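Student: Whatever this is, show me its structure:
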Amino acid sequence: MIGGGTRRRRLDEIWTHLHNNPEPSMQEYGTSDYLAEMLGEAGLKIEKFKCFPGFTADIGEGSPQIGLRADMDALVQEVAGKTTAVHSCGHDANMAIIATVMLELSELEDRLKGPVRAIFQPAEELGNGADLVAALGVTDGLDYLFGVHLRPQSELPAPFLAPSISHGACLFAHGTITGEDHHGARPHLGANAVEVALEISEGLRRLKVDPQIPSSAKMTLLHAGGGNLNVIPGSGTFGVDLRAQTNEAMSILHTGLISVCRSVTASTGSEIHLDYRDAVPAAIIGARAEAALTTAVTAELGSAQLSSRIVTSGSDDFHFYTQRNPALQAAMLAVGANVQPGLHHPAMSFEAAALDRAVGVLVAACHLVAERPFSSQAR
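Tutor: The predicted model follows:
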């Protein structure tokens, strides 16, 4: 066990550097270099990604069986009247936790009974960073993958931790309506792009999903027409936000959106094109991974600090890894840190001691899983 004072000093040093040097999605080169150099100097094997920021850091002999994922990007928001990058989602904390776990494991490598890989990933906030990294195959040989994320106080207060986060799926669609403008006095000569969009919006409201599964489908952007109010716009653009707690429900919403647009096209004659963006899958939680984190929380902190699985309508691209490898045992540790006022708020703050607790749990989970390996055939 690493001394509490040493761990806290290490966490504070790493977090302070990352917090003071935030970088937006796909620009996290300085962040990546800082962490890679620090972990490389500690003896970990570093492999940087070639086409975008990020890297893997391995400890132990043989092919890694356990993975730890940290997201690196900051959000771009207005802070004190200036647009700037800021770690308002706590990714600086996530990175500090995973880096500290790897450093502690390296110092106890002789007691580690299986190899561990840390994955420092870009662009979680874009919703596709994990998809890009998963395509590199860095998790293909893993048995387990653990993530970590601070939670809002209203969802999980300190000092509690939960062994998994059940994120929902989300899908953004940008729509283009193409038609001819015509005179305001002659509406019969063509379709009105505003009315076309409203028909699509109304169609989304009529989509039916099992009421036991949280879901929503709504138009969140609409632009049509120019400065002349006597011109009926034939063309326009719109945006749709789809949310569902399960991937099956998201499939229903996605199919429904296509059906609605086809129906409106048939009735109005307008051409409607959909461009999909940020299609993030819902959580696929591994029962063994969740059980391992449950045991680790109890062993490290006691059962009184263990909470049940967190269910949230928010999304995280972490689940692309299990979408690529369905047999992968994956779960994200939820860390109660009294986050205020909330995630993505530019003035977000949290309880620093929560990072210490998370490190202890993940170190314990790695040792636990390494001591109880299972083969792919036994899954």
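Student: When you work out contacts or count neighbours from here on, use the C-alpha atoms and nothing else.
Tutor: Fine.
Student: tell me the helices in the stretch 1-150 of the chain, going along the chain?
Tutor: Using DSSP state H, counting those that start in this stretch, the helices of the stretch 1-150 of the chain run over 4-20, 29-41, 91-107, 129-134.
Student: which strands and helices sit next to the helix or strand harbouring Asp241?
Tutor: In this structure, Asp241 sits in strand 236-244 according to DSSP states H and E. Packing contacts for strand 236-244, counted by 3 or more Cα pairs under 8 Å, 6 or more residues apart in numbering; DSSP states H and E, involve strand 169-178, helix 193-205, strand 215-224, helix 247-268.
Student: deepest of those, which one?
Tutor: Neighbour counts (mean count of other Cα atoms under 10 Å) averaged over each of the helices and strands packed on strand 236-244 peak at strand 169-178, with a mean of 22.
Student: The structure of the following sequence is requested for comparison with the preceding one:
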Amino acid sequence: MDEFIIKRAKELQGYIVEKRRDFHMYPELKYEEERTSKIVEEELKKLGYEVVRTAKTGVIGILKGKEDGKTVALRADMDALPIQEENDVPYKSRVPGKMHACGHDAHTAMLLGAAKILAEMKDELQGTVKLIFQPAEEGGLGAKKIVEEGHLDDVDAIFGIHVWAELPSGIIGIKSGPLLASADAFRVLIKGKGGHGAAPHLSIDPIALAVDLVNAYQKIISREVDPLQPAVLSVTSIKAGTTFNVIPESAEILGTIRTFDEEVRDYIVRRMKEITENFANGMRCEGKFELTIEHIPPTINNEKLANFARDVLKVLGEIREPKPTMGAEDFAFYTTKAPGLFIFLGIRNEEKGIIYPHHHPKFNVDEDILWMGAAIHSLLTYHYLSL
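Tutor: Below you'll find the model as predicted:
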């Protein structure tokens, strides 16, 4: 079946590119994916899939093979970003201030390509396939909603693909274990006592405490966390004051925490809270530490699925082990319910000027490799259900 799958994926290259460009021209932000999900639903119904709506604007297509067996899920995210596109291409975003700058248009198109191949192979499938077209990966936790609705309860394995700007075009990236970090956002609110900048002794300066806290937080990473455990604590915003001669009443600190280990994450959060409250008390201020987004766990790839995928996908070309990244992905929520594997597909092509990172206004995808995404989904599904 490998030859058939690869042949059909290459034949569907034009279809996949067409769909990707259409989605690219009409990007939709998290939980706004009405147009995209309508197209996806129509395509799946034409192919004979049972269609279920999920997570407000998500779509799941279910295909049952000729024989009963395991259930495998394939995931593509559909949402765009609030970015003004700067590419000069015929399929440039036609929606001001919105852009597919992370490749989700490609993900959706590739999975639609796989949907066609798998529908043609229905009688060869020994089990059930769930195609998950997910909304709101970019900050909306769409994956979590899908899990909470029970759509992963009967799934034996789930696979996802992300086009990857750090890998050369056509290279497949597979890594077992930690691949993407957990993510938390924090806010620290400091209340002091305002006054004249020339009379600091009559005030309680929240900026002085903010500076000390930023330095103290970094010592958690450098002096308390095992140096062999990757961890990032970034302060990304400090807001206080309005002019040169007034000590403000309050200050605010914003930032993010990233780890690959949940125990390390919990330790950092606990220590930041303790340091905030104790430093504030020592500086005669009020200090409050809080988390401002729902925690996203790390994406940990299943070792058995990684080994399985390396063996199955070697027919497509070179496979490399990518570096882990401290970026986060809500695909992680799926792996809390079923063994999962998140795969990178390289799209960097310097000759074509496709060199910009994800979330950049000039981000683009080397479309010549999109057929590979459909082939990866289809090959993994067929061989997994045949185990």
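Student: Please state their TM-score.
Tutor: TM-score of the superposed chains, computed with TM-score structural alignment, normalised by the length of structure 1, equals 0.89; 362 aligned residues with a Cα RMSD of 2.2 Å.
Student: returning to what we had before: tell me which of the helices of the stretch 1-150 of structure 1 sits most buried.
Tutor: helix 91-107 (a mean of 24).
Student: What is that helix packed up against?
Tutor: helix 4-20, helix 29-41, strand 55-59, strand 66-71, strand 116-121, strand 144-152, helix 353-371.
Student: average offset between the longest one and structure 2?
Tutor: If you overlay the two and look at helix 353-371 of structure 1, the average distance to its match in structure 2 is 1.3 Å (mean Cα distance after the TM-score superposition for structure 1).
Student: Check the fourth one too.
Tutor: Once superposed with structure 2, the aligned residues differ from strand 66-71 of structure 1 by a mean of 0.7 Å; criterion: mean Cα distance after the TM-score superposition for structure 1.
Student: counterpart of that strand in structure 2, which residues?
Tutor: Strand 66-71 of structure 1 corresponds to residues 72-77 of structure 2 when matched by TM-score structural alignment.
Student: what do you get for stretch 30-44 of structure 1?
Tutor: So stretch 30-44 of structure 1 sits over residues 35-49 in structure 2, by TM-score structural alignment.
Student: Can you give the distance of that stretch from its chain's centre?
Tutor: Remark: stretch 35-49 of structure 2 is offset 23 Å from the chain centroid, using Cα atoms, centre = their mean, to the nearest Å.
Student: How about stretch 337-347 of structure 2?
Tutor: The answer for stretch 337-347 of structure 2 is 11 Å, by Cα atoms, centre = their mean.
Student: do the same with stretch 297-316 of structure 2
Tutor: That offset, for stretch 297-316 of structure 2, works out to 18 Å (Cα atoms, centre = their mean).
Student: and the most centrally placed residue in structure 1, how far is that from Arg117 of structure 1?
Tutor: Centroid check for structure 1 by Cα atoms, centre = their mean gives Asp316 as the closest residue, at 2.1 Å. For Asp316 of structure 1, the distance to Arg117 of structure 1 (Cα to Cα, to the nearest Å) stands at 20 Å.
Student: can you check Glu107 of structure 1 too?
Tutor: In terms of Cα to Cα, Glu107 of structure 1 sits 15 Å off from Arg117 of structure 1.
Student: likewise Gly127 of structure 1?
Tutor: Applying Cα to Cα, the value for Gly127 of structure 1 to Arg117 of structure 1 is 22 Å.
Student: what sits against Val359 of structure 1?
Tutor: Shown in contact with Val359 of structure 1 (Cα atoms under 8 Å, 6 or more residues apart in numbering): Ile97, Ile98, Thr100, Val101.
Student: swap that for Glu33 of structure 2, please
Tutor: Neighbours of Glu33 of structure 2 in contact, by Cα under 8 Å, 6+ apart: Thr57, Gly58, Met78, Asp79, Pro135.
Student: Report how many residues lie close to the third one.
Tutor: So that's Met78 of structure 2. Using other Cα atoms under 10 Å, Met78 of structure 2 has 33 other residues around it.
Student: so it makes contact with Gly140?
Tutor: No. Using Cα atoms under 8 Å, Met78 of structure 2 is not in contact with Gly140; the gap is 11.8 Å.
Student: Counterpart of Val361 of structure 1 over in structure 2?
Tutor: In structure 2, Val361 of structure 1 lands on Ile376 (TM-score structural alignment).
Student: Spatially, what comes nearest to the aligned partner of Val214 of structure 2 in structure 1 if we skip its sequence neighbours?
Tutor: Residue pairing (TM-score structural alignment): Val214 of structure 2 is matched to Ser201 of structure 1. The spatial neighbour of Ser201 of structure 1 that comes closest, neighbours along the chain excluded (Cα to Cα, 6 or more residues apart in numbering), is Met219 at 5.8 Å.
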